[in-house]
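1. From the sequence below, what's the structure:
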Amino acid sequence: MSDAYITRIAKFLPNEPVSNDEMEAYLGYINGKPSKSKALVLRNNGIKSRYYALQKDGTATHTNAEMAALAVTRLFEKNTSEIQDVDLLSCATSSPDQLMPSHGSMVHGYLKDAGSIEVVSPSGVCCAGMHAFKYAYMSVKLGEKQKAVACASERLSPVLRSDQFEDEVQQLLKLEKNPYLAFEKDFLRWMLSDGAGAFLVESEPNTSGISLKIDWIEGCSYANEQEACMYMGADKLEDGSLKSYKDFKSEQVQEHSVFSIKQDVKLLGEKIVKLGFAKLKDILVRKGISMDEVSYFLPHLSSYFFEGKIEDFCNENGMPISKEKWYTNLVTKGNVGSASIYMMLEEVFYSGALKKGEKILLAVPESSRFSYMFCMLTVC
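-> Got it, this is the predicted structure:
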């Protein structure tokens, strides 16, 4: 089998960063009142700025597929004709612009200079970006592809806007109930960000400068054991099952904000760290790897609240990670879902700090139904 390397990384962030104070100017006030939970959530998640692919009046500035295509295009800025040599496009998102065609096909549609190539569209949430990456990695490693692009992108800002919840709030008012949005829906409004990232994966490293050899990528799901924790296009029933938007009447979809993105916060706190990082320990033991060998640890965090939880778990389970090795850009980029790990690695890759032989560990937890992806890279 061939080796596989990340040889280039690019990202695209729409418009200017949005500060905490500006958020409701973009997302709006529900029932004309400031959110009760905003200050609490922001204090815990530690995010100071994020990006939205929309203007303050809600007008879209970019589609999801367009942002992904712009990130891909930036991989080939120095030689624009090189995009014609790409033989695979693997595109992930949790927030496609439409149900059909596939997200990957829509991204390919923006890449007018690319050839007629294989396109795949892994679905999911945060782990989807790693699934897209793994498909590209395996295709190159098998020798079936020579120049593969993996990308991940998110555009969730439109479903975070207040007008998405107005019918639900008006229904609550009619019923003389508290018209404030339920915490499980309001929680993620202050967490999520838009943007895209892309990797170029090749069978040979760069002839000058650094590359990242992909040592392995492993993942697991606990959906057979755990109920859904984050969901969209469905409502959670008392027995923990999900009722699809397809099974609601059209007026109920609006009245219950079924297409909002929701988080079971209690379940998140109980499960997200201990399930995934117990699996990481198993992987490291099986591969005979010590955390001492890792030079950079890049965990995808939805909130800095979990940073200490991960550190405590790793310390208590014999795999301590020195804080000098940690890197995250959550504070400045927000949670960009499946694209977050791409943006983090892009910053490290072009930092000028990497030395050949150093190892980078990527960790991506996904709370939707508790899935995890881990990856080891070696600087070469």
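2. hey, let's count contacts and neighbours off CA atoms from now on
-> Will do.
3. Now do stretch 324-331: distance from first to last residue.
-> 17 Å (Cα to Cα, to the nearest Å).
4. List the contacts of it.
-> Residues from elsewhere that reach stretch 324-331 (Cα atoms under 8 Å, 6 or more residues apart in numbering): 46-49, 294-304, 344.
5. and what of stretch 88-107?
-> 63-66, 68-69, 108, 117-126, 128-129, 131-133, 135-136, 145, 147-156, 337-339.
6. residues touching Lys359, list them.
-> Glu293, Val294, Ser295, Tyr296, Met376, Leu377, Thr378, Val379.
7. ok, the closest residue to it other than its chain neighbours - how many residues close by?
-> Nearest non-adjacent residue to Lys359, counting by Cα to Cα, 6 or more residues apart in numbering: Thr378, 4.5 Å away. By the measure other Cα atoms under 10 Å, the count of residues near Thr378 is 19.
8. in which helix or strand would I find Thr378?
-> strand 371-379 (DSSP states H and E).
9. From the contact counts, what lies against that strand?
-> Where contact means 3 or more Cα pairs under 8 Å, 6 or more residues apart in numbering; DSSP states H and E, strand 371-379 is packed against strand 212-221, helix 265-287, strand 359-366.
10. Skipping adjacent residues, who's closest to Leu200 in space?
-> The shortest distance from Leu200 to any non-neighbouring residue, by Cα to Cα, 6+ apart, is to Val149 (4.7 Å).
11. how about the residue nearest to Glu366 when sequence neighbours are not counted, what does it touch?
-> With sequence-adjacent residues excluded and distances taken as Cα to Cα, 6+ apart, Glu366 is closest to Cys126, at 5.3 Å. Going by Cα under 8 Å, 6+ apart, Cys126 touches Ser94, Gly337, Ser338, Ala339, Val364, Pro365, Glu366.
12. In ChimeraX, how would I select just the buried ones from the contacts of Lys359?
-> In ChimeraX syntax, the buried subset of the contacts of Lys359 is picked out as below (16 or more other Cα atoms under 10 Å):
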select :294,295,296,376,377,378,379
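13. In JSON lines: the contacts of Lys359, plus distance to Asn224.
-> Below are the contacts of Lys359 laid out as JSON lines (distance: Cα to Cα, whole Å):
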{"residue": "Glu293", "distance to Asn224": "33"}
{"residue": "Val294", "distance to Asn224": "31"}
{"residue": "Ser295", "distance to Asn224": "34"}
{"residue": "Tyr296", "distance to Asn224": "32"}
{"residue": "Met376", "distance to Asn224": "26"}
{"residue": "Leu377", "distance to Asn224": "30"}
{"residue": "Thr378", "distance to Asn224": "33"}
{"residue": "Val379", "distance to Asn224": "36"}
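14. Would you do the same for the sequence below? I want to compare the two.
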Amino acid sequence: MDTSDVHLLSAGSVLPGPAVDNATLARHFSMDALWEQWVDTFIGTRSRHLAVDLSTGEVTHTLAALGAAAAQRALDRAAMRAEDVDILVMATSTPDSLMPATVNVIADRLGIDHVPSYQLQSGCSGAVQALDVARQFLSSGQYTTALVLGGDVVAPFYDVHVDLRKVPPNELVNFVLFGDGAGAAVLSRETAPGAAALRTVFTRLVGLGRPPGATLEWYGPVDRGREGPPAAEDYKAIEECVPVMAEEVLHELLDELDWHGDDIGHVLPPQLSGRMTAKIYERLGLKGHEVSCVAETGNIGNGVVFFQLERALGHLGPGERAVGISIESSKWIKAGFALEGV
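-> Have a look, this model is predicted:
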């Protein structure tokens, strides 16, 4: 499908509260300097923003509030109003509730009504899936402007009173790896100054027969007493598989578009952690500018791609090319997209 007439007009992102650095986490959880050094060395994420008050455990920001703020920022930058939006697509792994869908709560906050709305339940690559769904709707010619959102809030799963000395490694990493936030982008069949053409988008499930690399449970009244962590990561499997998959995505993007690595001016690599992102970028072997934020924001799941897009759009001149890669470890999804300044 020819997608050259689909353009990324703008992007916006929002973070909750002040940055929480590793020293602050160490003090709060009564961890020693060696733990803080372990986070700096092996995770490489220096800070993150949390939608929960560490001192009280109170949730301070909802995903709907963050998403609405990010969406308004994206709309303002595109010089668009809520009534200009023809369709909404959102991706998240942590909706505020099972019903109503968070995308519809956001639409209500923005004053958007009488348009199709979709919410995708997915991990990090859900952001690219949302871009793909919106792109296909716009390419059909039925709609002109799409508001695409993504974000996650891990606050409901974040136990501020836990004794981290007793937490196993597959759960411990979640306390330092992830952050909260939301992002949005405006896609259109029309173009504008500073826009970028969305040349291609793809997502592909590649988890047949493979155990999940990440799990996030949803506990209801019947199973609240069951054993097992609400969230866990197989970080060793992620370290082993994600760089390889990221390289595969890059080659597939380049082959599809008949682009060469030297043509890429901006690279949006997976934002798993500061250390992992640096490792992946080095493996890709591209000379383009690395567009990353994870070391300061933490892994924001479905929001992180929009944070990258917000940064990239301001530097993507006419004819300049960018590639974005996202790998989801929950059941292993490869995803990527390519942009070209217009």
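15. Once they're superposed, what TM-score comes out?
-> Comparison of the two superposed chains (TM-score structural alignment, normalised by the length of structure 2) gives a TM-score of 0.90, and 339 aligned residues with a Cα RMSD of 2.6 Å.
16. re the thing from before, now tell me what touches the strand holding Thr378 of structure 1 from outside.
-> 127, 130, 210-223, 276, 280, 354-366.
17. Pull out the buried members of the residues you listed.
-> Among the contacts of strand 371-379 of structure 1, those buried by neighbour count (16+ other Cα under 10 Å) are 127, 130, 210-214, 217-221, 276, 280, 354, 359-366.
18. Return the distance of stretch 137-149 of structure 2 from the chain's centre.
-> 20 Å (Cα atoms, centre = their mean, to the nearest Å).
19. ugh, wrong one, stretch 103-118 of structure 2
-> The chain centroid and the centroid of stretch 103-118 of structure 2 are separated by 21 Å, computed with Cα atoms, centre = their mean.
20. Quick check: of the contacts of Lys359 of structure 1, which lies closest to Glu77 of structure 1?
-> Val379 (22.9 Å; Cα to Cα).
21. Distance-wise, check the alignment partner in structure 2 of the closest one relative to Asp262 of structure 2.
-> By TM-score structural alignment, Val379 of structure 1 lines up with Gly341 in structure 2. Remark: distance between Gly341 of structure 2 and Asp262 of structure 2 (Cα to Cα) = 16 Å.
22. cool, and Asp32 of structure 2?
-> Taken as Cα to Cα, the span from Asp32 of structure 2 to Asp262 of structure 2 is 45 Å.
23. now do Leu164 of structure 2
-> As for Leu164 of structure 2, its distance to Asp262 of structure 2 is 45 Å (criterion: Cα to Cα).
24. out of those two, which sits in the more crowded spot?
-> Applying other Cα under 10 Å to Leu164 of structure 2 and Asp262 shows that Leu164 carries more neighbours, namely 17 against 11.
25. before we move on, back to that, can you tell me what the residue nearest to Glu366 of structure 1 aligns to in structure 2?
-> Applying TM-score structural alignment, one finds that Cys126 of structure 1 aligns to Cys124 in structure 2.
26. what do you get for Met232 of structure 1?
-> Per TM-score structural alignment, the equivalent position to Met232 of structure 1 in structure 2 is Leu216.
27. OK, contacts around the closest residue in space to its match that isn't next to it in sequence?
-> Using Cα to Cα, 6+ apart and skipping the chain neighbours, the partner closest in space to Leu216 of structure 2 is Ala231 (4.5 Å). Ala231 of structure 2 sits next to Phe157, Glu171, Asn174, Ala214, Thr215, Leu216, Glu217 when contact means Cα under 8 Å, 6+ apart.
28. Name the nearest of those relative to Val242 of structure 2.
-> Taking the contacts of Ala231 of structure 2 together and measuring to Val242 of structure 2 by Cα to Cα, the closest member is Ala214, at 12.4 Å.
29. gap between that closest one and Ile327 of structure 2?
-> 12 Å.
30. And Leu34 of structure 2, by the same measure?
-> From Leu34 of structure 2 across to Ile327 of structure 2, the span is 30 Å (Cα to Cα).
31. again with Gly126 of structure 2
-> From Gly126 of structure 2 to Ile327 of structure 2 the distance is 10 Å (Cα to Cα).
32. before we move on, the earlier item: taking the contacts of Ala231 of structure 2 one by one, which sit in helices?
-> Using DSSP state H, the subset of the contacts of Ala231 of structure 2 located in helices is Glu171, Asn174.
33. quick one: which of the contacts of Ala231 of structure 2 has the most company?
-> Busiest of these [other Cα under 10 Å] is Ala214, holding 19 neighbours.
34. Would you confirm that that residue contacts Lys236?
-> No. With contacts counted by Cα atoms under 8 Å, Ala214 of structure 2 stays clear of Lys236, the gap being 11.0 Å.
35. So what's the residue count around Trp259 of structure 2?
-> 13.
36. Now check structure 1 for the residue matching it.
-> Mapped onto structure 1 by TM-score structural alignment, Trp259 of structure 2 lines up with Ile289.
37. and its match, what element?
-> Assigned by DSSP H and E, Ile289 of structure 1 falls within no helix or strand.
38. Report the contact partners of Ile47 of structure 1.
-> Asn20, Met191, Ser303, Leu330, Val331, Thr332, Lys333, Gly334.
39. counterpart of the fifth one in structure 2?
-> When you say that, I think you mean Val331 of structure 1. So, by TM-score structural alignment, Val331 of structure 1 is matched to Ala295.
40. hang on, that match is in a helix, isn't it?
-> Yes. Under DSSP: H, G, I helix; E, B strand; the rest coil, Ala295 of structure 2 sits within a helix.
41. separation between it and Gly17 of structure 2?
-> Distance from Ala295 of structure 2 to Gly17 of structure 2, by Cα to Cα: 17 Å.
42. swap in Arg48 of structure 2?
-> From Arg48 of structure 2 across to Gly17 of structure 2, the span is 10 Å (Cα to Cα).
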